[in-house]
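Asks: Sequence and predicted structure below; questions after.
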Amino acid sequence: MYSKPVTTIAQQIRQLKERGLLISDDEAAAHYLSNISYYRRVGYWWPMQADKITHIFKPNSKFDDVIALYNFDRELRILLFDVIERIEISLRTKMSYHLSHEHGFWWFQKTELFLDTRQLIVTLASLEEELQRSKDIFIKDHKKKHSDDLRFPPSIKTLEIATFGNLSRMYGNLKPGVAAKDAIASELKTVNHTYLHSWLQSIAQIRNTCAHHSRLWNKSLAIKPSLLPKPPAPWIENVPPANEHNKLYIHVCCMKYLLDAVSPGHHLKEKLAALFEKYPSVDLAALGFDQKWRQEPLWT
């Protein structure tokens, strides 16, 4: 049975000091502790603890380093969320364009195009909820002008309110024989739909982490991308072993690869490098990055 008592900010600071965390400014610490919840911070100081049972910190563990790590992670999420936005908009556009030309505006309601009808029904139910909540003028205007049409708005409108997760699920659920599925993958230089769907699933989990302001640093990512054996565009030569594909690095490489296709001239490398330089105390190995990541063909 859970028996821990409620503690004040002052008690939290005293407890952290007793456990060996160096706090140089109690007033500043109190400010952070009153604005960043306890269990949001735990993930950042957990690696600093020598004993996970008694929560005793390793020698020279500093509260300032915890806050720096928290701020680094926040800025990293903002940076990657911007990358994911560009990939998401491109995917949405390509799905609507190619599939509408091949199967009409209401392709997403044609069960014969999909592998799993149950999954499609769940996805359509989620889309319906998004449509009901939508405040977008083009959705409201469509409903007003076409109130007698009980179908979803055409894909050029419906997909605009679809979440990245729903886009990924719809794409993955399309039958392999749907030509547009491989056409989209080809334009994104992932050769075929098998690899692209894997990458989209990987990116969707990162997007959800960013959207919910959760920790990315030192996070073990459950969904790992399937890697292309011979990518047609520049890739990395020193691919991490499979047991490290749960770290962020390989996922960011996939995102950068897609970004090169959808947004040439971006500055992801420079922005990442600047972020790493801004926070030199952050252990990049926890993200899977090594010291030579910038020399890889993908990043040059």
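Replies: Received the coordinates, thanks. Numbering: from 1, shown residues only.

Asks: only C-alpha atoms for contact and neighbour calcs from this point on.
Replies: Fine.

Asks: all strands in the protein, in order from the N-terminus.
Replies: Across the chain, reading from the start of the chain, the strands by DSSP state E fall at 49-51, 56-57.

Asks: Tabulate the ones you listed (a markdown table), appending mean neighbour count and distance to residue 80.
Replies: Formatted as a markdown table, these follow (neighbours: other CA atoms under 10 Å; distance: least, CA to CA, whole Å):
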| stretch | mean neighbour count | distance to residue 80 |
| --- | --- | --- |
| strand 49-51 | 15 | 28 |
| strand 56-57 | 20 | 31 |
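
Asks: Select, out of the ones you listed, the one closest to residue 226.
Replies: Residue 226 sits nearest to strand 49-51 of all these, at 34.1 Å, using CA to CA.

Asks: same for that closest one, what does it pack against?
Replies: Based on contacts counted as 3 or more CA pairs under 8 Å, 6 or more residues apart in numbering; DSSP states H and E, the elements that strand 49-51 packs against are strand 56-57.

Asks: Can you tell me how far residue 13 is from residue 19?
Replies: 10 Å (CA to CA, to the nearest Å).

Asks: so who does residue 220 touch?
Replies: Taking CA atoms under 8 Å, 6 or more residues apart in numbering, we find residue 220 in contact with 246, 247, 248.

Asks: Mind putting those residues into TSV with distance to residue 67 and neighbour count?
Replies: Conversion of those to TSV gives the following (distance: CA to CA, whole Å; neighbours: other CA atoms under 10 Å):
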residue	distance to residue 67	neighbour count
246	24	20
247	22	23
248	20	23
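
Asks: Kindly reformat those residues as JSON lines and extend each row with distance to residue 164.
Replies: As requested, the contacts of residue 220 are exported to JSON lines (distance: CA to CA, whole Å):
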{"residue": "246", "distance to residue 164": "21"}
{"residue": "247", "distance to residue 164": "21"}
{"residue": "248", "distance to residue 164": "19"}
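
Asks: Check it against this one:
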Amino acid sequence: MYDKKAFTITQQIQQLTDRGLIIRESDNVEHYLSHISYYRLAGYWWPMQQDKINHAFKPNSKFSDVIALYSFDRELRILLFDVIEKIEISLRTKLIYHLSHEIDPWWFQNFDFFQSAPDLVKTLSAIEEEIDRSKDTFIKEHKKKHKDDGRFPPAWKSLEQTSFGSLSKLYGNLKNTVSSKNTIAQEFGTVNHTYLPSWLQSIAQIRNYCAHHSRLWNRNLPGRPKLLSNPPHRWIQEVPKEHEFQFLYIHLCCMKYLLNIVQPYNHFREKLEELFVKYPNVDPKALGMKESWQQEELWK
């Protein structure tokens, strides 16, 4: 039976000190632990422990390094959230435009155009919740003006309320015979529908980590984007090995590839470099970064 009791901040500090973490007076440790929970920070000091059973720290492990890792990760999430926002808005725009013209403004409710009916039911349920929560004037006015219409508002209204996760699921669930599915993939430089769904699912997962302030540094990622053997635009030369997909780097490459389409003159590389310079104690290898990643054509 789990019988541990809650520790006071003083007890938390004493436990860390007893386990070998170096805490200096200037570290302002009480302030940090009163605003950032012990177990949120634990994800950053975990690799510093040489004994995972007794939680003993390696020699010269410092609380200041824990805070530096935490701060780096926070700024990384902010950077990625900004990048993903641009990709999300572009995907939303393309789904609304192409499918509303190919089919009709209510294509996302038409089960004839989707592979899995149960998956579409779940997605539509999420979209309905998002619309019901909306305070946007154009949604309120639509409901008031068309209260006898049992359908969702048209795509250009409904999908503006829809999360990136739901958008990626709508796209991935489209039947491969829907022309717009390939058109959108081609416009994103991913050739056809075979590759883009897995990219979007991966990015949506990372977006969720960013939105919920979850750790990205040194995290094993579940997504596995399918990579093109010969992409039409700038890409990386070194093909990643299977185990490398758990690290963030290849997912960053997918984001950069799409961002280069959406915003050709972006500063993603420079901002990443600035982060590593600002936090020199951060090991880029914990993100799966290659030694000379900046020299890859993708990142130039």
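Replies: All right, it came through fine. On a predicted model such as this, the values are computed, not experimentally measured, just so you know.

Asks: The contacts of residue 220 of the first structure in helices, which ones?
Replies: Assigned to helices by DSSP state H, the following of these qualify: residue 248.

Asks: who has more neighbours, residue 13 and residue 19 of the first structure?
Replies: Neighbours per residue, other CA atoms under 10 Å: of residue 13 of the first structure and residue 19, the larger number sits with residue 13, 19 against 16.

Asks: OK, contacts around the more buried one?
Replies: For residue 13 of the first structure, the contacting residues are 26, 29, 30, by CA under 8 Å, 6+ apart.

Asks: for the second structure, which residue is closest to the average position?
Replies: The structure's the second structure has its C-alpha centroid closest to residue 206; by CA atoms, centre = their mean the separation is 1.8 Å.

Asks: distance of that one from residue 273 of the second structure?
Replies: Computed with CA to CA, the distance linking residue 206 of the second structure and residue 273 of the second structure is 20 Å.

Asks: same deal with residue 151 of the second structure?
Replies: Applying CA to CA, the value for residue 151 of the second structure to residue 273 of the second structure is 48 Å.

Asks: swap in residue 211 of the second structure?
Replies: Note on residue 211 of the second structure: its distance to residue 273 of the second structure, by CA to CA, is 23 Å.

Asks: Could you do residue 175 of the second structure as well?
Replies: The separation that residue 175 of the second structure has from residue 273 of the second structure, given CA to CA, amounts to 40 Å.

Asks: quick one: which of the two has more around it?
Replies: Set side by side, residue 175 of the second structure and residue 273 give different neighbour counts by other CA under 10 Å, the larger being at residue 175 (17 against 12).

Asks: Quick one: residues contacting the more buried one.
Replies: With contacts defined as CA under 8 Å, 6+ apart, the neighbours of residue 175 of the second structure are 113, 114, 115, 181.

Asks: From what I see, the third one and residue 178 are in contact.
Replies: No - under the criterion of CA atoms under 8 Å, residue 115 of the second structure is not in contact with residue 178, lying 10.6 Å apart.

Asks: ok so, going back, among the contacts of residue 13 of the first structure, which ones are in helices?
Replies: Short answer: the contacts of residue 13 of the first structure in helices (DSSP H) are 26, 29, 30.

Asks: correct me, but the last one touches residue 11?
Replies: No - taking CA under 8 Å as the definition, residue 30 of the first structure is not a contact partner of residue 11, at 10.2 Å.

Asks: Between the two, which is the more surrounded one?
Replies: For residue 30 of the first structure against residue 11, the residue with the higher neighbour count under other CA under 10 Å is residue 30, and the figures read 15 against 11.

Asks: The more buried one -> the second structure?
Replies: By TM-score structural alignment, residue 30 of the first structure lines up with residue 30 in the second structure.

Asks: Setting aside sequence neighbours, what's the nearest residue to its match?
Replies: Nearest in space to residue 30 of the second structure, with sequence neighbours left out and distances taken as CA to CA, 6 or more residues apart in numbering, is residue 9 at 6.7 Å.

Asks: distance of the closest residue to residue 153 of the first structure other than its chain neighbours from residue 202 of the first structure?
Replies: In space, residue 153 of the first structure comes closest to residue 142 once its chain neighbours are excluded; the distance is 7.0 Å by CA to CA, 6+ apart. Noted for residue 142 of the first structure: a distance of 34 Å to residue 202 of the first structure, by CA to CA.

Asks: So for those two, which sits in the more crowded spot?
Replies: Neighbours around residue 142 of the first structure and residue 202, counted as other CA under 10 Å, are more numerous at residue 202. The numbers are 23 against 15.

Asks: In the second structure, what stretch matches the longest helix along the first structure?
Replies: If you go by DSSP H, the first structure has its longest helix at helix 63-103. Following TM-score structural alignment, the partner segment of helix 63-103 of the first structure in the second structure covers residues 63-103.

Asks: got it, and stretch 253-264 of the first structure?
Replies: Alignment of stretch 253-264 of the first structure against the second structure: residues 253-264, by TM-score structural alignment.

Asks: So for the matching stretch, what gets flagged as buried?
Replies: Under the neighbour-count criterion of 16 or more other CA atoms under 10 Å, stretch 253-264 of the second structure has 253, 254, 255, 256, 257, 258, 259, 260, 261, 262 buried.

Asks: From residue 88 of the second structure, how far off is the last one?
Replies: Using CA to CA, one gets 10 Å for the distance from residue 262 of the second structure to residue 88 of the second structure.

Asks: follow-up on the earlier one: give the contact list for the aligned residue in the first structure for the residue nearest to residue 30 of the second structure.
Replies: Residue pairing (TM-score structural alignment): residue 9 of the second structure is matched to residue 9 of the first structure. Shown in contact with residue 9 of the first structure (CA under 8 Å, 6+ apart): 30, 33, 34.

Asks: swap in residue 50 of the second structure?
Replies: 56, 57, 58.
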